[in-house]
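Student: Task: produce atomic coordinates for the following.
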Amino acid sequence: MDKRQQVLSRAEKVFGDKGRAAAWAVQVKSQFGGMSALECAETEDGYLLVMETLAKVEHGFGA
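Tutor: Presented below is the predicted three-dimensional model:
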């Protein structure tokens, strides 16, 4: 599974819905330097940031 698929899979678990996960993953966010989660996850550091952000969301800290 590539990083994009891993992000989408994790987001689906966090948001509980494929549609919500996909919407979140393509939305441009300032914490990702003006990129979407999927764009940000193309680098190793970006991938780690996206996964950390999803963990925060899962534990009640907004994204």
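
Student: all contacts plus neighbour counts: C-alpha atoms, from now on.
Tutor: OK.

Student: burial of E44, as a residue count?
Tutor: 11 (other CA atoms under 10 Å).

Student: ok, the nearest residue to G33 once chain neighbours are set aside - contacts?
Tutor: In space, and not counting its chain neighbours, G33 is closest to C40: 8.0 Å by CA to CA, 6 or more residues apart in numbering. C40 makes contact with F32, G33, G46, Y47, V50 under the criterion CA atoms under 8 Å, 6 or more residues apart in numbering.

Student: Next, the structure of the following sequence, for comparison with the previous one:
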Amino acid sequence: MRRREQILMTAEQVFGNPELAEAWLTKQAIGLSRRLPCMLLETDQGYMEVADFLVRLDYGVY
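Tutor: Below you'll find the predicted structure:
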């Protein structure tokens, strides 16, 4: 659960509001090979992929 909270906080900063962040978490992400970000949070590697992807989105490097 803590991973989800951390990713949601970052996603809120990237997307600008909590509703968009929550919606993004449950939809396929092209930059994550069309995988669901929420499903990737189950492993350490998946968490790092999602966190890295959000940073790249924030800086426009995707």
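
Student: Provide the TM-score value for the superposition.
Tutor: TM-score for the superposed pair, counting by TM-score structural alignment, normalised by the length of the second structure: 0.83. Supporting figures: 62 aligned residues with a CA RMSD of 1.7 Å.

Student: still on that earlier bit, which among the contacts of C40 of the first structure end up buried?
Tutor: Neighbour counting by 16 or more other CA atoms under 10 Å classes F32, G46, Y47, V50 among those as buried.

Student: Among the residues you listed, name the ones in strands.
Tutor: When DSSP state E is applied, these are split such that none fall in strands.

Student: In helices, which of those residues fall?
Tutor: G46, Y47, V50 (DSSP state H).

Student: hang on, the last one packs against V7?
Tutor: Yes: V50 of the first structure is within contact range of V7, at 7.5 Å (criterion: CA atoms under 8 Å).

Student: shared neighbours, these two?
Tutor: Common neighbours of V50 of the first structure and V7 (CA under 8 Å, 6+ apart) are A37, A41.

Student: if I look at the closest residue to R35 of the second structure other than its chain neighbours, how far off is A11 of the second structure?
Tutor: Closest residue in space to R35 of the second structure, ignoring its immediate chain neighbours: Q28 at 5.0 Å, by CA to CA, 6+ apart. To A11 of the second structure, Q28 of the second structure is 15 Å away according to CA to CA, to the nearest Å.
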